[in-house]
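**Q** have a look at this fold, sequence not included:
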């Protein structure tokens, strides 16, 4: 796991009582595209399961994740983020 992926994990675990977390670095598939910094850590997919997501809309769940990540979501850090957020017992 790279430095940025590690920071994503640290921030999400600190902000949300996660039941499960998977972080996928999609950066290599975006080589040469806008936002690819060359560092290999610019595009991610996050699969997160937490009770905090129960009863929330998809947008509200994404807002929780973005709030937890704060300044990591910036063109020079994490350019793109796919969020798959679910509550326990929901499909991923």
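**A** Yep, that arrived. All of these numbers come straight from a predicted model, not from anything done at the bench.
**Q** could you use CA atoms for every contact and neighbour count after this?
**A** OK.
**Q** so how far is residue 70 from the residue lying farthest from the centre of the chain?
**A** Going by C-alpha atoms, centre = their mean, the residue of the chain most distant from its centre is residue 32, 21.7 Å out. Shown here: residue 32 relative to residue 70, a distance of 26 Å by C-alpha to C-alpha, to the nearest Å.
**Q** and the comparison structure, right after this:
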């Protein structure tokens, strides 16, 4: 199973999002992250809309996603861009 699939299934299971987009941006950053044992995904953008984010601050939302992906971060996920919203909130995507 690919790393992207594992991350997607993890976020689906934890947040039950109505919208989830994972964008692997590793290729765009290949020149500056020189880790010989780098994981499949080193740079990831997560766009997620979930009712679990209702009433949460932006920082709390980011912390929740970071906590959900702590295993991947420990394994070498180098950069994580998070765009999290509750249903009905405006998004730029």
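**A** Received, thanks. These figures come from a predicted structure and were not determined experimentally.
**Q** wait, residue 3 of structure 2 sits on residue 44?
**A** No. At 10.8 Å, residue 3 of structure 2 does not count as touching residue 44 under the criterion of C-alpha atoms under 8 Å.
**Q** between these two, who's got more neighbours?
**A** residue 44 (18 against 12; other C-alpha atoms under 10 Å).
**Q** the more buried one against residue 27, yeah?
**A** No. Using C-alpha under 8 Å, residue 44 of structure 2 is not in contact with residue 27, being 10.3 Å away.
**Q** neighbours around the nearest residue to residue 81 of structure 2 once chain neighbours are set aside, how many?
**A** Distances taken as C-alpha to C-alpha, 6 or more residues apart in numbering place residue 45 nearest to residue 81 of structure 2, at 4.5 Å, with adjacent residues excluded. Using other C-alpha under 10 Å, residue 45 of structure 2 has 16 other residues around it.
**Q** quick one: residues contacting residue 86 of structure 2.
**A** Going by C-alpha atoms under 8 Å, 6 or more residues apart in numbering, residue 86 of structure 2 touches 49-54.
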